[in-house]
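Undergrad: Give me the fold of what follows.
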Amino acid sequence: MNKPLISLAVATLLLSGCSLIPDYQQPPAPVAAQWPQGQAYSATAAADIAAAEQGWRQFFRDPALQRLIESALVNNRDLRIAALNIEAYRAQYRIQRADSLPAVSADGSGSRQRLPADVGQTGSAGISSQYSATLGVSAYELDLFGRVRSLSQQALETYLSSEQARRSTQISLVASVANAYLTWQADQALLKLTEDTLTAFEQSHQLTLRSNAVGVASALDLSQSRTAVEAARVKLAQYQRLVAQDRNGLTLLLGSGLPADLPAGQALDAELLSQVPADLPSDLLQRRPDILEAEHLLKAANANIGAARAAFFPRISLTANAGSLSPDLSGLFGGGSGTWLFQPQISLPIFNAGSLRASLDYSKIQKDIGVARYEKSIQTAFQEVADGLAARQTYQRQLQAQRDLVDANQDYYRLAERRYRIGIDSHLTFLDAQRSLFSAQQTLISDRLAQLSSEVNLYKALGGGWREHSDQAAAMPKTPAEG
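TA: Down below sits the predicted model:
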C-alpha cells in the first residue's frame, strides 16, 4: 500500500522544474526625469516637503469636507464594487494556486447487483457485491515546464492589479467628493452674492421710481433699473437650481444622505487645502495606482507567455490511490483486502494546426499591448501633473488680479452712487457700476473654485499624495493567504 504513495512523493519533488516565463524587465518611463521648467513653476524648499501633510485628511483641511469623504469611503457603491472585485480575484488566485499541489480525496463505494441465469458465468442467477475505500489523488499534473506556475503567477498579478484598481477608485472618489463639495460651496457663495445684489438692485429701483415720479429720472432710467432687477432674479433662480443639484450630486457620491453630524464648512477663500510641493521628481509617478495596475497587468501578460510556451511540451499527470476492496462489507478492512493503483499519463502535442503557435503569438502580442498601455499611463500621468503645476502660479496671479479688479469696481460703484445721488452723473453710469461690480464678484468666486479644483486634481494626479517610496512599500498589497 505504501509503494504508490512513495512514488507520488518522489514525483512531487519534480515541481521545482524549469520556468518558461520570460525575464521581466520594467519598461523605461517615456517621460523626462523632471517636470518642465518655466515661469509657471516655483521651487519649494525641501523643508516644505517634509512639513507637508501626506494623507487626504491632512490635505483637505475643511472639517465638513473631511466628514463627507469619510462617509463616501464607507458608503460609495463604486468603491464597494472595487473592493469586492479584489476578493473575487483573490479567490481566483487561490483556486489557480491550488492546482500546483495534489488534491487528496477519500472515496468509498458499494454495489450489489443481481445477474440472471442466462448472463451469469455460472449459468445460474446470483447476486454479486463489491465494497471499496480508497485514499489518493486523481489526474495531478506534474508541473515540469512551469505551466501551472505560470498560470498561478498570472492570477497573482491580476489580483495585485485589482488592489491598485481599488486604490485608484478610492483616490478618484476622494477627488470627486472634494470637487463636488467645493462646487457646492462656490454656488452657495454665488447664491448669497446674487441675493445681496438683488436687494441692492431693488433698492436702487425704488429710488429710481421715486425720482421718476418727481420728474428727475426718465422713463429710460426706470426701464434700465427694472432690467437690472429682473436679470438678477434670473441669476438667483439659476443659482438656486445649481445649489440643489450640487447637493444631489454630492449625495450620490456619498452613497447615502448628508451626515447628520456634518460640521460647518469653511469659507471658500479660507485655506481649504494643503500646499503640494512644486519641486517633485517625476519618478513619483511610479506610485500612482493606475500605473501600478498597468504594470501588474503587464506582468500577468508576461506570465501568460510562460504558460503558452509550456503548452508545447508534454503534460504528465498522475492518478494514484491505495485502499481496501472486498466483496463483503464486513471484510472491507480485513487482512488481504488491500489494493492500490498507480496510473501515470502523458500527453504530447503532435499536430494542432498551428493552434499552440498562435496562442504563443497571441500572448506575446498581449504583452506588447500591455507595454504600450503602461507607457501611455505614465505619459498621461506626467501631463496631468505638469498641467497642475503649470496652473498653480498662473491661478495665483489670476486670482490676485481679479481681487484687484473687484476692489477697483467697488470704488467705481461707490463713486458712481454718490455722484448719481447728488445729480452729477446719469443713472446709466450708476447702473453700469452696479453690473460691473456684480460681474467681477461672480468671476472672483468662479476663479477661486477653478484654482481649488486644479489643486485637487493635482493631488489626484500625484496618486493621492507625495510620500516617499519607503512609505509606499509598506502600503503595497500582500500576497493573499492560500488557506
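
Undergrad: Going by C-alpha atoms from here, please, whenever you check contacts or count neighbours.
TA: Fine.

Undergrad: Verify the stated contact: residue 441 with residue 406.
TA: Yes: between residue 441 and residue 406 there is a contact at 6.1 Å, judged by CA atoms under 8 Å.

Undergrad: Give me the helices and strands touching the helix or strand harbouring residue 185, please.
TA: In the assignment (DSSP states H and E), residue 185 maps to helix 147-213. Here helix 147-213 touches helix 63-75, helix 77-98, helix 219-254, helix 289-310, helix 427-461, going by 3 or more CA pairs under 8 Å, 6 or more residues apart in numbering; DSSP states H and E.

Undergrad: The longest strand along the chain: how far from the chain's middle?
TA: What stands out as the longest strand in the chain, according to DSSP state E, is strand 126-142. In terms of CA atoms, centre = their mean, to the nearest Å, the centre of strand 126-142 is set 50 Å apart from its chain centre.

Undergrad: helices or strands next to it in the packing?
TA: Here strand 126-142 touches strand 104-115, strand 315-326, going by 3+ CA pairs under 8 Å, 6+ apart.

Undergrad: Pick the most deeply packed of these.
TA: With neighbours taken as mean count of other CA atoms under 10 Å, the helices and strands packed on strand 126-142 reach their highest mean count in strand 315-326, at a mean of 20.

Undergrad: Report the angle between that strand and strand 126-142.
TA: Interaxial angle, strand 315-326 versus strand 126-142 (axes from the mean of the first three to the mean of the last three CA atoms, to 10 degrees): 150 degrees.

Undergrad: And the next helix or strand past strand 315-326?
TA: Where DSSP H and E defines the elements, the next helix or strand beyond strand 315-326 is strand 338-347.

Undergrad: Not counting that following strand itself, show me its contacts.
TA: 1, 4, 314-325 (CA atoms under 8 Å, 6 or more residues apart in numbering).

Undergrad: Confirm that residue 20 sits in a strand.
TA: No: secondary structure of residue 20 (DSSP: H, G, I helix; E, B strand; the rest coil): coil, not part of a strand.

Undergrad: so what's the closest residue to it other than its chain neighbours up against?
TA: Once flanking residues are discounted, residue 20 sits nearest to residue 306: 4.5 Å by CA to CA, 6 or more residues apart in numbering. Shown in contact with residue 306 (CA under 8 Å, 6+ apart): 19-22, 146-147, 150.

Undergrad: want to put them side by side, so please do this one too:
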Amino acid sequence: MMRKTLLVMGVLVFLGGCSLAPKYQHPQAPIPDTWPQGEAYKNAQTISGIPTARELSWQDFFTDQKLRKIIETALNNNRDLQIAALNVEKARAQYGIQRAELLPALDTSGAWSKQRRSDDLIDPGDPRTVEQYSVDLGIASWEIDFFGRLRSLKDQALEAYMATEQARRSTQIMLISEVARAYLTLAADRENLKLARSTLESQQTSYDLILKSCQFGLSTEIDLRRAQTQVDAAQRDVHRYTQLEAQDQNALNLLAGAPVPEEMLPADLSSVAPAQEISSGISSETLLNRPDIVAAEHRLKGAYAYIGAARAAFFPRISLTTSVGTASDELSGLFGSEADTWNFAPQIVMPIFDARIWAALRISKADRKIVLKEYEKTIQAAFKEVADALAVRGTIDQQVAAQKALVGASSETYRLSNKRYTLGIDDYLSVLDAHRSLYSQQQTLISLQLTRVANQVNLYAVLGGGDK
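TA: This next block holds a predicted model:
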C-alpha cells in the first residue's frame, strides 16, 4: 500500500505544473533612443576610448585616495546599506518559505496515552485502564499545485527577492555618490571659509587705515562706517562658513557610519584629485541596466505572477494527508507484524460562489497596471537625471572660464577703485561696490567649481556606476 501511495503522490507532483499567469512581455521604454541634442549638449558628446560608468568600478572612478578610504568606511559601516542588506536576507528567506510550499512536509510523531474508564461505559471483562502506543510518519495537508497557484506565489516571492537585491545595489550607488558629494561640499565650504577669513583680514586692514585717516581729518565718517560694514559682513561670513563646515563634517560622519579623522578631510577643492572621465554611451538603453530600473522590472514581473495566483483561486484546490505507522496497546508490540497502520485522505475544495475571488483578480490586474506605470516613470526619471547631468557637463566648463574672467575683471576694478580713492579722485563708495562685486564673484566661482566636480560624480551615479 505504501508503494501505491508514493506512486500516486509522484503522479500528482508531475501533473501539478501548469501556470495561469499571463506571459510576461518586456514593455517598450518610454524614452528616446538617444540622449538629447542641442546647444547645451555640444560639449557633452561621447568620446571614443572613454569607458562607460558601468565599465568603471568606483575604485577606478575616484582617484582621490582619502575619498576612497572614506567610501570604504561608509560601505562597511553605513546603517542604511546594512539595512538594505538585511532586507535582502529577509526577502531571500521569504522566497525560501514560499518555494517550500511546493514540497510536502514530512513529519514523524510518537504518542502514548493511558486512560481509566468508568465501569458503566465498558463491557464486562474489559479492563478499566487502557494504554496505547503509536508511531506515525506522514504528510499533513499538502496542496497539489495543479493550477499553479503556489508556483505563481513562489515566482512573485522570487521577483520580490531579486528586486530587493537590486534595491541594495541602488542604495550602494546612492551612498557612494552621497559620500563623494558631502566630501566635495566640505572642501568647497572650507575654501569659502578661507576666502571669508582672507577678506576679513584685508577689510580689517582697510578699516584701520581709514580710521587713522579719519582721526587726522583726511577721511570722512561715512567712509569709516562704509568700511565697517565690510568688516562686519566678512565676520558674519566667517561664522556662517564655520557653521557649514561643522555641519558638512557631521553629514560626512553620518554617511561614513563612524567619525572621519581630520587628516582624511580635504583642505579645499583644489586639493581633491579629479575623478576619471566617463562616457554616457550612444544609446539611452544603457539606463535599463540601472539597479532601480531593474528592480522596478522585477516588481512588474511579480505583478504578472500574482495574476496567475489570483486566477488559480477560481479552480479546485486538492490537498493530501497521508501517514504510515504502528500502534499497539503494549510498548513491546509496537513494531509487531500486526501493528502497522496507514491513512490516505485526499481532499478537494471547489469554489462555487465567492465574490472576494473576483475582487482579488481585479486588484491583481490593477496592480500590474500600476507597477507598469511606476516602471515607466522610473525610466523617465532616470533619463531626465542623465540629461540634466549631461546639460551641466556640456556647459559648466564655459561657465567656469567666464566666471574666472569675471573674477579677474572684478579684481582689477577693485584695485583701480582703491587706487583712485587713495589719490582722492573717488570716494570710498566706489571701493565698497568694487569689493562687494569681487567677493561675490569669488564665491560664485567656488560654487561653479563645486558644481563641475559634483556633477561628474552625479553623472557616474545616474548612469548606474558604483555597484561593483
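
Undergrad: Now compute the TM-score of the two chains, please.
TA: Here the TM-score for the pair of chains, by TM-score structural alignment, normalised by the length of the second structure, is 0.94; 466 aligned residues with a CA RMSD of 2.1 Å.

Undergrad: measure the residue lying farthest from the centre of the first structure to residue 111 of the first structure for me?
TA: Here the first structure reaches farthest from its C-alpha mean at residue 123, the gap being 75.9 Å by CA atoms, centre = their mean. To residue 111 of the first structure, residue 123 of the first structure is 21 Å away according to CA to CA, to the nearest Å.

Undergrad: Among the helices and strands packed on strand 126-142 of the first structure, which comes closest to residue 71 of the first structure?
TA: Among those, strand 104-115 comes nearest to residue 71 of the first structure, with 47.0 Å by CA to CA.

Undergrad: how much does that closest one stray from the second structure?
TA: Following the fit onto the second structure, the mean deviation recorded for strand 104-115 of the first structure is 0.9 Å by mean CA distance after the TM-score superposition for the first structure.

Undergrad: against the second structure, where does that strand fall?
TA: The aligned range for strand 104-115 of the first structure in the second structure is 106-117, by TM-score structural alignment.

Undergrad: what residues does that stretch touch?
TA: Contact with stretch 106-117 of the second structure is made by 128-140, as judged by CA under 8 Å, 6+ apart.

Undergrad: In JSON lines: those, plus distance to residue 186 of the second structure and neighbour count.
TA: Below are the contacts of stretch 106-117 of the second structure laid out as JSON lines (distance: CA to CA, whole Å; neighbours: other CA atoms under 10 Å):
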{"residue": "128", "distance to residue 186 of the second structure": "88", "neighbour count": "14"}
{"residue": "129", "distance to residue 186 of the second structure": "85", "neighbour count": "10"}
{"residue": "130", "distance to residue 186 of the second structure": "83", "neighbour count": "13"}
{"residue": "131", "distance to residue 186 of the second structure": "81", "neighbour count": "13"}
{"residue": "132", "distance to residue 186 of the second structure": "79", "neighbour count": "15"}
{"residue": "133", "distance to residue 186 of the second structure": "76", "neighbour count": "18"}
{"residue": "134", "distance to residue 186 of the second structure": "74", "neighbour count": "21"}
{"residue": "135", "distance to residue 186 of the second structure": "72", "neighbour count": "18"}
{"residue": "136", "distance to residue 186 of the second structure": "70", "neighbour count": "20"}
{"residue": "137", "distance to residue 186 of the second structure": "67", "neighbour count": "16"}
{"residue": "138", "distance to residue 186 of the second structure": "66", "neighbour count": "18"}
{"residue": "139", "distance to residue 186 of the second structure": "64", "neighbour count": "18"}
{"residue": "140", "distance to residue 186 of the second structure": "63", "neighbour count": "16"}
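
Undergrad: What residues does residue 139 of the first structure make contact with?
TA: Under the criterion of CA under 8 Å, 6+ apart, the neighbours of residue 139 of the first structure are 317-319.

Undergrad: Please say which position in the first structure residue 326 of the second structure maps to.
TA: For residue 326 of the second structure, the aligned residue in the first structure is residue 324 (criterion: TM-score structural alignment).

Undergrad: In space, what's closest to its match - neighbours in sequence excluded?
TA: If the residues on either side of it in the chain are set aside, residue 324 of the first structure comes closest to residue 338, at 4.4 Å by CA to CA, 6+ apart.

Undergrad: For that neighbour, what is the corresponding residue in the second structure?
TA: That one, residue 338 of the first structure, aligns with residue 340 by TM-score structural alignment.

Undergrad: Next one: its match from residue 137 of the second structure, what distance?
TA: For residue 340 of the second structure, the distance to residue 137 of the second structure equals 11 Å [CA to CA].

Undergrad: quick one: common contacting residues for those two?
TA: Applying CA under 8 Å, 6+ apart, one finds that residue 340 of the second structure and residue 137 are jointly contacted by 324-325.

Undergrad: Residue 102 of the second structure falls within a helix, correct?
TA: No: counting by three-state DSSP, residue 102 of the second structure is not part of a helix but coil.

Undergrad: Residue 352 of the first structure: neighbour count?
TA: If you count neighbours by other CA atoms under 10 Å, residue 352 of the first structure ends up with 8.
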